[in-house]
Each structure stands twice: as C-alpha cells, then as structure tokens.
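1. Sequence and predicted structure, then a few things I'm wondering about:
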Amino acid sequence: MAVVPEPVAEGSPAPRGRRRLSRLTRTDKLVLVVMCGIPTLLLIAFVWFPALASIGLSFTSWDGIGGLGTIKWVGFQNYHQIFTIYPPFGPALRHNVIWLVFFTLVPTTFGIFLAVLLDKQIRFTRIYQSTLYLPVMLSLALVGFIAQLFYSQDQGLINGVLGRAGEPPDILGDPKLNLWAVLIAASWRHVGYIMVLYLAGLKSVDPSLRDAAAIDGASEWQTFRRVIFPVMKPINVIVVVVTVIESLRGSFDIVYVINGGKNGLELLNVLVYDNIVGEASRIGYGSALGTILLVISLGFIISFLVINFRREQRP
C-alpha cells in the first residue's frame, strides 16, 4: 500500500534543503553550474571520450592516415593476434605485472614507513620531509636521465665505484638487470609521493585514538595496524589508486628515455605508443593494447575496493 505524504500546511516553514536552495541567487546558481559543468565537460572530452573511442577502435583496422571512412571493422582479430602471434606482448605484460607488484610492496611500503616516522615530530622533521619530497618535483623523464648518470657503463657513478676490478657491468644494457635498476630509480620518486599522502592522512587522525590504544596497553605496531590503518581507509584507497596508475602509466617516461622500451624494458604502454605514434601506425592494434592495459589497471583497483567494502560490511 503506497504511503501518501502529508500535505504541508499553508504558512508552515519549508524544508531545510528547500530553504537553502531558495536562498541562492541567480548568480550563485550560475556559478555552481559553471564550476560543476566545465570540469565535467573537460573530463568527458579529454578522459572518457578518448577512452571509449579507443575501446571502439580496438575492434577496427585503421592506419590513421585516411579519413574515418577507411576504418574497417575486424572484430576481435586484433586481440587474437596480440595474444597469439605478437612476440613483445608476453614480456611487456610480465614486466608490467612485476612493476606493479614491486611498486606496491617496496616503495609504497617504504613511503608509509617514512610517513609514520616523520609523524612522530622528530628533530629536523621539516628538513627530512622537504628532502624526501624533492624527487616528486622531477618528471620521470628527468629521473631517467639521472638514472643514466648512475648506471652508465663507461661514466656511471655505480660502475665507477664497483667496476674498477675488471670490465664494468652494463647495467642498462643487460636484460637481466636493467628492469630492476629502472624500478629502483622510479621508486626514488614514488617514495616521496606516498610519504606526503600518508603523512597528510596521519595528521588528520584523532589523537584520542592513540591515547585509548596506549591505555589498553597496545604497542606502536598494534596501534598502527588495528587502530590507525583502518581509520585511514580513504587514504589507503588513494595510495592504491596512485600506485596502480604510476606503475602502469607513469613507467613509460623513464623507460622510453633510457632505451625506448627495448631489450628487457618492454612495457604495454610503450607498445601502445609504438603502434599508434611510431612507424607501425596501427591505430586499432595500439588501441587494443591500450584497452588491455585499462582492463588490468581497473581490475586491480576494483578488486581492492570490493575487498575493502566487504570487510567493512562484515559484522
């Protein structure tokens, strides 16, 4: 049986939400529309439309030179070729997974550890924060040039110290070493980013939670694991999203600067660039690779969110 709302008596005060809306002038409403509408249009134009267009183009064959009339529908042919007869795809997929796991376990964990230490208001904490955050101000392309100065076989700092006893190792030229060397260089920048994000979250935690845990006899590790970490769920979600994006998208800059994503540094985003912008000029093929990269990134992020929401709903 439907419930009929009681009519509002004449002269009675309007609901609070309606009163607030009626207080807005025409200028206020125009400002709200502009402030909300322009970012939404920009997001649709530069993020969602290119993403959806790329997914659509992944089912086509197009060299990007002719007009839209030259686009040919090929269905899942691009995906079938990528998974069966495209040699760089296997190493690139493996390297992307290694990059994601390494970023999650090493620099992200270390950045959280540094944030917890600096949150204790140790001496010279401001200097430490500025020093550790400084690499974040550098682009990954510049970090790649700095990495070359460290890892270069002839004039690199590391080989200058370790390679005097014989022929210095070619760190960036050895497929067994260059991926790990580049991961360490990229982590140098990522640690400061995670540290600042987590430090901002720690500053917002209610101090009474720490006091209550101390009264109950909890150690620092128990307080962080059982009290602080669960409270910082919004920051944890941001950290995971940033880590996935940086490991799957941001890896392109540093890898392409070092050797163009070849010889042990193959990545999916490099393959996307080579097929769309490079000499191959296969828009559909590159779009299919980009769609695979999008599915991988969304898979990690959505899985993390689902697991956390399920834990929150458990009694």
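-> Structure received. Residues are numbered from 1 along each chain as shown.

2. Please make it C-alpha for all contacts and neighbour counts, starting now.
-> Noted.

3. thought residue 290 was touching residue 53?
-> No: with contact defined as CA atoms under 8 Å, residue 290 does not count as touching residue 53 (11.2 Å).

4. who has more neighbours, those two?
-> residue 290 (22 against 11; other CA atoms under 10 Å).

5. residue ranges of the strands in the stretch 1-150 of the chain, please?
-> Along the stretch 1-150 of the chain, the segments classed as strands by DSSP state E, counting those that start in this stretch run 60-61, 72-73.

6. what packs against the first one?
-> By that I understand strand 60-61. Packing partners of strand 60-61 (3 or more CA pairs under 8 Å, 6 or more residues apart in numbering; DSSP states H and E): strand 72-73, helix 283-313.

7. Of all the ones you listed, which one is nearest residue 43?
-> When these are compared by CA to CA, helix 283-313 sits nearest residue 43, at 16.8 Å.

8. in that closest one, what's buried?
-> Residues of helix 283-313 classed as buried by neighbour count (16 or more other CA atoms under 10 Å): 283-294, 296-297, 301.

9. next, the one to line up against it:
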Amino acid sequence: MKKLTPYLYLSVPLAMYFVWVIFPIFQTIYVSFTRWDGMTRKVFVGLENFRRLFSDRYFLLSLSNNIKWMIGFVLLSVPIGLLFAMLMDQKYPGQRVFKSLVYLPMALSFVVIGQIWSWILEPRSGVLNVFLRAVGLGSFAKAWLSDPQVVTYALILAALWRQIPYAMILFLAGLQNVSKELVEAAVVDGANSFQRFWYVILPQLRPAMVIAITVNIIDSLRAFDIVFVMTRGGPFYSSSVMANYMYIHAFHNYRMGYGAAIAVIQFLITLGFILLYLYNVLKREERE
C-alpha cells in the first residue's frame, strides 16, 4: 500500500491532464486531416488543409508576425529584463517600491493590458500621440492600431510592458545563485563593474538566460489575447498571428479542420523549442 500511495495521489491530476490536454492534442491532430464545420459529419481530406495553408498568404503573414513577436520578445524583453534585474539586485532607498512598480504589469492579464494600451495608442486623444504633439514631434503621431505598417510593432510594445517584468523575475532568481565569492575575488583582482558583469556574473546566469529566452519564444508563439482585444487581427489581417488566424477560421468561419491544421503547425513549432530547451537542460545536468 505504501508503494501504491504516491500513484493514487497522482492518478486524479494525471487523469485530468489526459482529459484536458493530451486527448485534445490528438483530437486536434485528427481534425486537421478533415473538412468539418463543427456540426456535420467529418470528411477525411488527408493533407489538403496543410497544402492550402502554405499557399494562404494570410497564414504566411500571420506566421511572419509571430516571428516578429519572437524577435521582439527575445531582443528586447530579455536584455531589458536583465538590466532591471541587475538594478533591483542592488541596495538603495526605495528599492522595494521601485521593484513593485516594475512588477505591477505582471499582476494584470493581457486582456486588461490590451485595453489600457488601446487607450494609450488612440489616434486623437491617446497619451502617446498627445505627448508627441506636446514635445513638437507631432509628425511621428500615427493611428497606431489602424496603420498596417506599424500595428504589429505597437502590439509588441504593449505586450513587452508585461513581458519585461517576467524576464526580470527569472533573472532575479538566477542572481540568487551567483557566487558572491567569485564576484568578491574579481573586485580584489581589480575588475571594473563591466568586467565583473561580463566575465563573472553573466556566465553564471546562463541557466536563467536559457529559461528566459525559451519562455519568451513560447509566449511569442502563443500570442492571442492582446491581439484579439486590441485589433482582432486587423486591419486586413496585418496584425494577425497564428492563434488569432486559427480562431477566426475555426469559430468565425466554421472551418474546424483548417483551424486545427493551423493549431497543429503552431504546436509543432512550439514543441520544437520546448524539446531544444529540454535537451539543453539534460545536457547541463549530465555535465554537472
């Protein structure tokens, strides 16, 4: 009975995980090979949905937007999050207040953040355009959410407001494992602040860096709620991402098979990054 007890405790959450996660994954894969409107009988069509995907310019546009999200999240949220983490790790008056203010967006959902940034980016009375006009930069004021050339970057900017504190928390956790003895030895050897950071602290932050990059890539691939709240993927799909495009086809156009095919492509791309992360973790554990 003692041997069975752990498995009995695990049985309920594992059963729920299978019902709510594993089974829907396989069900979605099956539906992706069919033509189905969600009500009538499924018709098996093989790889037709996938062939149509890669000739669908709006899907390719959504995929390219996800790549822009990925680049923005990795190149901006990771280094800025690391910078904030280094600042928060110092001792100075008001440190806790400043840390709380930076972390505040993490307490908000992307739906709330999307609504807040919709007000900020409003073309006439939005805070950003009002500020640009006030400082004499009115020529840079735009209809940020209705200009196809800039709308994706405006959405990424809004999402970074929440993503940067998340990266900061990951790096703050990593800084707790940095050897103080090595840092003190570098000070004794005459290393300046940049040298201590580059040659002593940053190498020890590699595990946190791998986690931060992987999590940001996965979050960029599953971006949906902030896009849906702020633009619905418009104008003319210019801000659409894969999750948003999948939702439109599956639940607006009732093309469940085509929507499932988009979900499968998104799942495979995400799974690739997860497996790469697990490979790095296992490889590091073997070295240790």
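-> Happy to help now that I have it. These figures come from a predicted structure and were not determined experimentally.

10. Quantify their similarity with the TM-score.
-> Here the TM-score for the pair of chains, by TM-score structural alignment, normalised by the length of the second structure, is 0.87; 282 aligned residues with a CA RMSD of 2.6 Å.

11. picking that back up, nearest to residue 108 of the first structure, out of the helices and strands packed on strand 60-61 of the first structure?
-> Minimum separation from residue 108 of the first structure across those (CA to CA) falls at helix 283-313, 15.3 Å.

12. Spatially nearest residue to the most centrally placed residue in the first structure, not counting backbone neighbours?
-> Centroid-nearest residue in the first structure, with CA atoms, centre = their mean: residue 245, separated by 1.9 Å. Closest residue to residue 245 of the first structure apart from its sequence neighbours, by CA to CA, 6 or more residues apart in numbering: residue 297 at 7.2 Å.

13. which position in the second structure aligns with that neighbour?
-> Under the alignment (TM-score structural alignment), residue 297 of the first structure pairs with residue 270 of the second structure.

14. you'd agree its match is up against residue 216?
-> No: counting by CA under 8 Å, residue 270 of the second structure does not reach residue 216; the two are 11.2 Å apart.

15. Tell me how many other residues surround whichever residue in the first structure pairs up with residue 61 of the second structure.
-> Aligning on TM-score structural alignment places residue 61 of the second structure opposite residue 91 in the first structure. A count of neighbours around residue 91 of the first structure, defined by other CA under 10 Å, yields 15.

16. next one: residue 46 of the second structure
-> Neighbour tally, residue 46 of the second structure, other CA under 10 Å: 13.

17. now the one 4 residues further on
-> Look at residue 50 of the second structure: counted by other CA under 10 Å, it has 19 neighbours.

18. That one - nearest residue in space that isn't next to it in sequence?
-> Nearest residue to residue 50 of the second structure, sequence neighbours excluded (CA to CA, 6+ apart): residue 261, at 6.2 Å.

19. isn't the one you found right next to residue 29, touching?
-> Yes: look at residue 261 of the second structure against residue 29 with CA under 8 Å: they come within range, at 7.4 Å.

20. show me what contacts residue 89 of the first structure?
-> Residue 89 of the first structure is in contact with 82, 83, 268, 271, counting by CA atoms under 8 Å, 6 or more residues apart in numbering.

21. number of nearby residues for the second one?
-> So the one you mean is residue 83 of the first structure. Residue 83 of the first structure: 11 surrounding residues under other CA under 10 Å.

22. For the aligned residue in the first structure for residue 213 of the second structure, give me its contacts.
-> Under the alignment by TM-score structural alignment, residue 213 of the second structure pairs with residue 240 in the first structure. Shown in contact with residue 240 of the first structure (CA under 8 Å, 6+ apart): 104, 301.

23. Just the buried residues of the helix or strand containing residue 240 of the first structure, please?
-> If you go by DSSP states H and E, residue 240 of the first structure is part of helix 233-248. Residues of helix 233-248 of the first structure classed as buried by neighbour count (16+ other CA under 10 Å): 235, 236, 239, 240, 241, 242, 243, 244, 245, 246, 247, 248.

24. Take those residues and write them to JSON lines, including distance to residue 193 of the first structure.
-> Putting the buried residues of helix 233-248 of the first structure into JSON lines (distance: CA to CA, whole Å) gives the following:
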{"residue": "235", "distance to residue 193 of the first structure": "13"}
{"residue": "236", "distance to residue 193 of the first structure": "13"}
{"residue": "239", "distance to residue 193 of the first structure": "9"}
{"residue": "240", "distance to residue 193 of the first structure": "12"}
{"residue": "241", "distance to residue 193 of the first structure": "13"}
{"residue": "242", "distance to residue 193 of the first structure": "9"}
{"residue": "243", "distance to residue 193 of the first structure": "10"}
{"residue": "244", "distance to residue 193 of the first structure": "13"}
{"residue": "245", "distance to residue 193 of the first structure": "13"}
{"residue": "246", "distance to residue 193 of the first structure": "10"}
{"residue": "247", "distance to residue 193 of the first structure": "13"}
{"residue": "248", "distance to residue 193 of the first structure": "16"}
